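Chemist: Using only what follows, build the 3D model:
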Amino acid sequence: MMLSDGDWLALWVGVKLAVVTTLILLVVCTPLAWWLARRRLPGQALLEALLALPLVLPPSVLGFYLLIGLGPSGPGGWLAQWGGARSLAFSFTGLVIGSLVYSLPFVLQPLKNAFAAIEPRQLDMAAVSGARPMDRFFSLVIPQARHGYASAVILGIAHTLGEFGVVLMIGGSLAGETRVASVALYEHVEAGDYASAHRLAAVLLVASVLMLWALFRWQRKQNTGVMP
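Modeler: Got it, this is the predicted structure:
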């Protein structure tokens, strides 16, 4: 399937964005998901609602507020000045920040569910045996939460690859910097170039199906011990 150099570049930017975003979210969401799964505090329901807001909030609304925050008059402008830039909007760094907010619940929820399913007695027994908290976490929690981590990785990457409203609002379409595949596809359709749009859409469709297929196949293997 022949894609133009611009489309290949847009795919590369999108893949890089998805990988960077997902890796950062895994680091951030692991302690956050563990805390949410193991604690019941006043106001926690409101906090979880705010963290899950990107699931229901229109992407254009989220993108608008991110654009304001990352622009030269917002906090993003102050942070960008340290690096010699005018703002974080319309930059790859800005895309990463926006993607972290937009894709956070898709990584957080699978980890939280996986942690909540772990039997507390196992951790208590390990503690009685003298295992330190970090030892218990890495030797007991992480292996048992592998399903959650696999889901978090696949969903984080797939969701970030499919972003449109947020990335268009805060990133625009700068080739090699902020122009991702979803934006390139929109531009093809807007220009009436349906042949290029079909080719790029087909690549995204196949990639999405393969990622989900790999996830479900791996989960079934882990649950049954038999490769389907």
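Chemist: going forward, measure contacts between C-alpha atoms and count neighbours the same way
Modeler: OK.
Chemist: which residue ranges form the helices in the protein?
Modeler: 5-38, 44-51, 59-70, 75-82, 92-116, 120-128, 133-136, 142-144, 146-161, 165-171, 181-190, 194-224 (DSSP state H).
Chemist: residue contacts, the closest residue to Leu100 other than its chain neighbours?
Modeler: Of all residues not flanking Leu100 in the chain, Thr21 sits nearest, at 5.8 Å (C-alpha to C-alpha, 6 or more residues apart in numbering). Contact partners of Thr21, counting by C-alpha atoms under 8 Å, 6 or more residues apart in numbering, are Val96, Ser99, Leu100, Gly156, Ile157, Thr160.
Chemist: do you know how far the last one is from Gly130?
Modeler: Counting by C-alpha to C-alpha, to the nearest Å, the gap from Thr160 to Gly130 is 41 Å.
Chemist: ok, these two, which is more surrounded?
Modeler: Of the pair Thr160 and Gly130, Thr160 is the one with more neighbours under other C-alpha atoms under 10 Å, namely 26 against 11.
Chemist: Kindly provide the distance from that one to Ala152.
Modeler: To Ala152, Thr160 is 12 Å away according to C-alpha to C-alpha.
Chemist: Now the second one, please; I'll put the structures next to each other:
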Amino acid sequence: MKLAGVTTVILYLLGLPVAWFLSQTRVRLKPVLEALFALPLVLPPSVLGFYFLLAFSRQGWLGCLWEELFGHQLAFSFDGLVLGSVIFSLPFMVHPLQAGFNAVPHNLIEASYSLGKSKTLTMLKVILPSMKSSLLTGGVLAFAHTVGEFGVVLMIGGSIDNETKVASIAIYDLVESLDYQSAHIYAAILFVFSFAILMAVYLVNKKLDLR
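Modeler: As a prediction, the model looks like this:
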């Protein structure tokens, strides 16, 4: 939950400008950029996790720089999990937000500008309130995806108690130790949690659509 919460906050900060840029830009490289940001959706987690591990290790450029700046290694740390989760879950935030930006009527934006509102005020007072459903969907999907992530987390974090051992890794360890009863409890909790959070999103979005 801690990992998912931190990751979701960072993804809001990164996803909003990225989604806005992708929704507004008309550059020829736009399909390339969209494919690049969507790559984690189709790339096997083990592939991303492998390259993350190389970059995050003490021999990797990022891991070496991180250890010089902060005094601890990036791989097999909570910071490494956050960074890997942000990259891997980015499309789950960007895609709903981009769709939300595209759905905002352009005449509302133009009307705001014509009334003398700045771009910042237009974004805060007009655009974002008009896409509440997309904001909610992006946040929930990013949060839920991070909670259930396994492959990337295992590759770059391993299973260190109180540091990198998340729920999905705990289930894996319990199954390996043949403790199926405890694994079932963990799995059932995640199943109910995932269903409940998605159900809540659909209900809230339905209410927003009716307004």
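Chemist: May I have the TM-score of the superposed chains?
Modeler: The TM-score (TM-score structural alignment, normalised by the length of structure 2) is 0.98; 210 aligned residues with a C-alpha RMSD of 0.8 Å.
Chemist: so can I have a markdown table of the contacts of Thr21 of structure 1 showing distance to Val27 of structure 1?
Modeler: Formatted as a markdown table, the contacts of Thr21 of structure 1 follow (distance: C-alpha to C-alpha, whole Å):
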| residue | distance to Val27 of structure 1 |
| --- | --- |
| Val96 | 14 |
| Ser99 | 15 |
| Leu100 | 12 |
| Gly156 | 13 |
| Ile157 | 15 |
| Thr160 | 16 |
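Chemist: closest to Gly148 of structure 1 among the residues you listed?
Modeler: Distance to Gly148 of structure 1 across the contacts of Thr21 of structure 1 (C-alpha to C-alpha) is lowest for Gly156, with 11.7 Å.
Chemist: Tell me who's in contact with the aligned residue in structure 2 for that closest one.
Modeler: Using TM-score structural alignment, the equivalent of Gly156 of structure 1 in structure 2 is Ala142. Neighbouring residues of Ala142 of structure 2 by C-alpha under 8 Å, 6+ apart: Ala4, Thr7, Thr8, Leu11, Ser89, Leu90, Phe92, Met93.
Chemist: cool, and Lys117 of structure 2?
Modeler: Per C-alpha under 8 Å, 6+ apart, neighbours of Lys117 of structure 2: none.
Chemist: give me the number of residues near the alignment partner in structure 2 of Val183 of structure 1?
Modeler: Aligned counterpart of Val183 of structure 1 in structure 2: Ile169 (TM-score structural alignment). Residues near Ile169 of structure 2, counting by other C-alpha under 10 Å, number 21.
Chemist: Return the distance of Ile169 of structure 2 relative to Ser159 of structure 2.
Modeler: 7 Å.
Chemist: for Met93 of structure 2, same thing?
Modeler: From Met93 of structure 2 to Ser159 of structure 2 the distance is 27 Å (C-alpha to C-alpha).
Chemist: How about Lys207 of structure 2?
Modeler: 41 Å.
Chemist: Now distance to Ile109 of structure 2 too, for the contacts of Ala142 of structure 2, in CSV please.
Modeler: Formatted as CSV, the contacts of Ala142 of structure 2 follow (distance: C-alpha to C-alpha, whole Å):
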residue, distance to Ile109 of structure 2
Ala4, 33
Thr7, 30
Thr8, 27
Leu11, 25
Ser89, 29
Leu90, 26
Phe92, 26
Met93, 23
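Chemist: Okay then, goodbye and thanks.
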